[in-house]
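Undergrad: Need coordinates for the below:
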Amino acid sequence: MKPGIRNQIIGMMRFSYPSEGGFLKGGQGEDPAFEARLYAPDRLERRFRMFEKLALPSLLAQTDDDFRMVFLIGRSLPDLWRDRLTDLIAPLRGARVVALPSMPHYKAIRRAFAMALSDTATHVTGFRLDDDDALDRDHIARMRQVVGALLPISGLDLPLVTGCNRGFFLELRADGNRLLAANEKNPGAQGLAMTTPAQVSENIFRRNHRFASQFYNTFTDANQIGFIRTVHMDNDSDPHATGSIEPMEWDAAAPLIAQHFPFTAEMLQTL
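TA: All right, here's what the predicted structure looks like:
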């Protein structure tokens, strides 16, 4: 990174936030029926289970822990669940719960990012992560290195998108979980980031992540195993790979999972 550039890394996780828009499968905002589905205890228990087993451990295990992590929730989230989330993220350096009323999706995201931004940052790298996915333990360190190398080339005043093409899809199935090795053709959402000058409010949620390279200078690493994406009954989007995807035997995957993630293949099999 050039002298004088102070790049702040901020992660964003929408934790069952009842936005106006942003959901592909219907429902939005303060509609009581929508909030009832979003905050249904059985659904939230499933979300917390995946968060506790996948997303949170992967954040706690980062080899570079110099980042802030924003957990965006609705002000209407019942205290029981809000307190549980707050207690869980307490060990995570830089973690912060932001509770907002229901508002248009991108407006809420922009406001939440702004609340985490340091006054001393010249640039911000904002990345996204869902509560049911995981990042490899070197994600932040690799992102910082890649952004530092590419930003001066791409342009200090232009958005730069960085991410990872390679990882695993984890299908949660009643007849036994299945693992698939994926190498995406288009950028996936897991850990995808956008770097901009700090005064620019545009962020990685501005466009559909699949189309990032259509609008921004984009670098995605096709060599490193960078993510685990879960496929299950509560997915809002249609989970599909845009490149190659092949089933992988658990015995073959076990050493790769242990190398890149803070959990075991056995845990993934029983999640």
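Undergrad: make it CA atoms for all contacts and neighbour counts henceforth
TA: Noted.
Undergrad: where along this protein do the strands fall?
TA: Secondary structure of the chain by DSSP state E: the strands cover 7-14, 68-74, 95-100, 123-128, 133-135, 160-171, 178-183, 193-197, 217-231, 244-247.
Undergrad: mind putting those strands in a markdown table, mean neighbour count included?
TA: Formatted as a markdown table, these follow (neighbours: other CA atoms under 10 Å):
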| stretch | mean neighbour count |
| --- | --- |
| strand 7-14 | 22 |
| strand 68-74 | 23 |
| strand 95-100 | 18 |
| strand 123-128 | 24 |
| strand 133-135 | 26 |
| strand 160-171 | 25 |
| strand 178-183 | 21 |
| strand 193-197 | 26 |
| strand 217-231 | 20 |
| strand 244-247 | 14 |
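Undergrad: For the comparison step, fold the sequence that follows:
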Amino acid sequence: MHVQMLGLCRFSYLGGRGFQVTHDSIEERRAFLYDPARLERRWFWFENITLPGILAQTDPDYTLVMMTGPDLPEPYLSRLHELTTLAPQLKLALVPPMEQHWAACLAAVAPHVDPKADVVGHFRQDDDDAVAIDYIHHARQDFAAMEPLWQQQRRLYCDYSRGLVLKANRNGVQVQPRVIHNASVGLTVYLPPDVQSTAIHFPHWRIALSMPGVTMAERLMYVRFLNHDNDSGMIGAGFPLETGSEDWAAILADRFRVDLATLDDAARQFGLPGADRPRWGK
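TA: Purely as a prediction, here's the structure:
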């Protein structure tokens, strides 16, 4: 059975609903998203957290659609274009502002669905989170064991729930290993190719109401990065894991190709507190 792995990464997409930080007008939202200092931080996290792991996948057979607006300021729009020339797995979708966020995400993803695939493994890749370098490999391989369950409703999710939470503020970056139930990162939604839905169509915190699921927590599979520019910054339901003498810098480098010292220095240089969100870091 052929499983297509298809992800969506929204980079400062200018649109209507779909986020917890709201604005009274599209002009106000554009000013917020395209603020030069904010875009500088967003690109830094994207380049140093998200890209290293996704580009180092042990199974390179996947597509990641990078979704943004056609008026994203330079040099960031050109940088996204350049990425598509460096990595064939990366595709760029320029979507004009749309009020219905689900429709906008579908407009970005739908052209890249392989109609010949038996199953599409949709995943959501936020632009400041990371997946382990073997995420695609396991998401495709593990589906074989889950296929009988998928056949019942022809929809299924797999939650790789063990990961690392990194909290960044003016004092640097703290690392906490954690199990998070159905976090947005490390969550795969398996659907038939003819279904007009993406991972975004199923809110991750209540996805169990939409389909059966499987949880796998034996290996570190994601990095959830909490920083000043998070939309909400909630950790989500779950629990911290006991720690010993782990070398988190070595683990981050090995599993995610992330340099902890670089992130720590950047957090201090940006000099920002935790985000002013009611449940940031909780």
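Undergrad: Got a TM-score for the pair?
TA: Once the chains are laid over each other, their TM-score by TM-score structural alignment, normalised by the length of structure 1 reads 0.90; 265 aligned residues with a CA RMSD of 2.0 Å.
Undergrad: just so I know, which of the strands of structure 1 lies nearest L268 of structure 1?
TA: Of all the strands of structure 1, strand 160-171 sits nearest to L268 of structure 1, with 7.8 Å by CA to CA.
Undergrad: After superposing both structures, state the mean offset of that closest one relative to structure 2.
TA: Superposing on structure 2 and averaging over aligned pairs (mean CA distance after the TM-score superposition for structure 1), strand 160-171 of structure 1 comes out at 1.0 Å.
Undergrad: Can you give me every residue that contacts the most centrally placed residue in structure 1?
TA: Nearest to the centroid of the C-alpha atoms of structure 1, with distances taken as CA atoms, centre = their mean, sits L129, at 0.7 Å. Shown in contact with L129 of structure 1 (CA atoms under 8 Å, 6 or more residues apart in numbering): 11-13, 55, 189-192.
Undergrad: What does W45 of structure 2 correspond to in structure 1?
TA: Using TM-score structural alignment, the partner of W45 of structure 2 in structure 1 is M50.
Undergrad: what about its match, distance to M267 of structure 1?
TA: Note on M50 of structure 1: its distance to M267 of structure 1, by CA to CA, to the nearest Å, is 11 Å.
Undergrad: Same drill for these two, tell me which one is more crowded.
TA: More crowded of M50 of structure 1 and M267, by other CA atoms under 10 Å: M50, with 18 against 10.
Undergrad: how about the helices in structure 1?
TA: Taking DSSP state H as the criterion, structure 1 carries its helices at 32-38, 41-50, 56-60, 79-89, 105-116, 139-154, 212-215, 250-260, 265-270.
Undergrad: How about the longest one, which residues are buried there?
TA: Taking 16 or more other CA atoms under 10 Å as the basis for neighbour counts, the residues of helix 139-154 of structure 1 that come out buried are 139-140, 142-144, 146-147, 150-151.
Undergrad: In TSV: those residues, plus distance to P255 of structure 1.
TA: Converted to TSV, the buried residues of helix 139-154 of structure 1 look like this (distance: CA to CA, whole Å):
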residue	distance to P255 of structure 1
H139	18
I140	22
R142	21
M143	23
R144	26
V146	26
V147	29
L150	31
L151	34
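Undergrad: With respect to A95 of structure 1, which of those residues is nearest?
TA: Nearest to A95 of structure 1 out of those is I140 (CA to CA; 14.6 Å).
Undergrad: And the closest one, how close does it get to L59 of structure 1?
TA: 9 Å.
Undergrad: what's the answer for I89 of structure 1, then?
TA: I89 of structure 1 is 10 Å from L59 of structure 1, by CA to CA.
Undergrad: which of these two has more neighbours?
TA: L59 (27 against 19).
Undergrad: Residue in structure 2 paired with the more buried one?
TA: Per TM-score structural alignment, L59 of structure 1 is aligned with I54.
Undergrad: One more: F227 of structure 1?
TA: F227 of structure 1 maps onto Y222 in structure 2, by TM-score structural alignment.
Undergrad: Spit out the contact partners of the closest residue to its match other than its chain neighbours.
TA: Nearest non-adjacent residue to Y222 of structure 2, counting by CA to CA, 6 or more residues apart in numbering: V131, 4.3 Å away. Applying CA under 8 Å, 6+ apart, we find V131 of structure 2 in contact with 50, 53-54, 185-186, 221-223, 256.
Undergrad: tell me which of the residues you listed are still there in structure 1?
TA: When you map the contacts of V131 of structure 2 onto structure 1 and apply both residues aligned by TM-score structural alignment, their matches' CA atoms under 8 Å, the shared contacts are 50, 53-54, 185-186, 221-223, 256.
Undergrad: Closest to R17 of structure 2 out of these?
TA: Within those, proximity to R17 of structure 2 (CA to CA) peaks at V185, which comes in at 20.1 Å.
Undergrad: where's the closest one relative to G18 of structure 2, distance?
TA: Plainly put, V185 of structure 2 is 16 Å away from G18 of structure 2 if you go by CA to CA.
Undergrad: Those two - which one has more neighbours?
TA: Legend: neighbour count by other CA under 10 Å for V185 of structure 2 and G18, higher for V185 (23 against 14).
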